[in-house]
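**Student:** Next input, structure requested:
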Amino acid sequence: MSPGASSNGSGKGGGRTRGLFTPARLTVAALGVLGLVFIFENTSHTKIRLLIPEVTMPLWTALLATGLIGALCGAYFMRRRQ
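**Tutor:** This is a model prediction of the structure:
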């Protein structure tokens, strides 16, 4: 049997689907869904002060923007690690 051959006969794509649903990915997906539910349940308008200006906007917009900024920062630092 050659080193590139698979013993289960499924070819090269067999290992790719096995790692698709790892516990870490499922946890991140569940937290993401819970975060989105939390964001879209808070739809009332609120006053937000950003250093000096005070704006009135829907709370879900501020929460979503904060979440996206946090995700971008996390992705940036994870990319720098590699």
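**Student:** From here on, just use CA atoms for contacts and neighbour counts.
**Tutor:** Will do.
**Student:** starting at the chain centroid, how far to the longest helix seen in the chain?
**Tutor:** If you go by DSSP state H, the chain has its longest helix at helix 59-81. Put simply, helix 59-81 sits 9 Å off its chain's centre (Cα atoms, centre = their mean, to the nearest Å).
**Student:** helices or strands next to the helix or strand hosting Val33 in the packing?
**Tutor:** Val33 belongs to helix 23-41 when assigned by DSSP states H and E. Helices and strands touching helix 23-41, by 3 or more Cα pairs under 8 Å, 6 or more residues apart in numbering; DSSP states H and E, are helix 59-81.
**Student:** orientation of the helix it packs on relative to helix 23-41 in degrees?
**Tutor:** Compare the direction of helix 59-81 with that of helix 23-41 by axes from the mean of the first three to the mean of the last three Cα atoms, to 10 degrees and you get 150 degrees.
**Student:** And this one, please, so the two structures can be compared:
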Amino acid sequence: MSPKTPDASATSGAKSRAGLMTPGRTTVMALVLLAMVFVFENTRSTKIRLLIPEVTTPLWMALLGTGAIGALCGAYSTRRRP
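**Tutor:** Prediction:
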């Protein structure tokens, strides 16, 4: 006799939902939320000097841009390579 095998359609939905909220993803989402609160709490204008020009921009925009550049660099460096 063959062992009972679960129906693939019944288990695939449970596995996909359980895999969405792993501890690592939950931690990353909490850190992203805290970073966004930090960024949007700092709304004053600030002067930023980038090589030669000096611009005045809201601090949240500078923090958000720096975070986005850091995220892109991190994603690029951890990408799987063939």
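**Student:** For the longest helix of the first structure, give me the average deviation versus the second structure.
**Tutor:** When the second structure is superposed, helix 59-81 of the first structure averages 1.0 Å from its matched positions, counting by mean Cα distance after the TM-score superposition for the first structure.
**Student:** Tally up the residues packed near the aligned partner of Thr27 of the second structure in the first structure, please.
**Tutor:** Using TM-score structural alignment, the equivalent of Thr27 of the second structure in the first structure is Thr27. Residues lying near Thr27 of the first structure (other Cα atoms under 10 Å) number 12.
**Student:** Grab the most central residue of the first structure for me.
**Tutor:** Gly32 (5.7 Å; Cα atoms, centre = their mean).
**Student:** how much space between Ala71 of the second structure and Arg44 of the second structure?
**Tutor:** Distance of Ala71 of the second structure to Arg44 of the second structure, computed by Cα to Cα, to the nearest Å: 24 Å.
**Student:** Also Ala35 of the second structure?
**Tutor:** According to Cα to Cα, Ala35 of the second structure and Arg44 of the second structure sit 17 Å apart.
**Student:** which one of the two has more residues nearby?
**Tutor:** Neighbour totals were compared for Ala35 of the second structure and Arg44, and Ala35 leads with 15 against 11 (other Cα under 10 Å).
**Student:** From Leu72 of the second structure, how far out is that one?
**Tutor:** Distance, Ala35 of the second structure to Leu72 of the second structure, by Cα to Cα: 16 Å.
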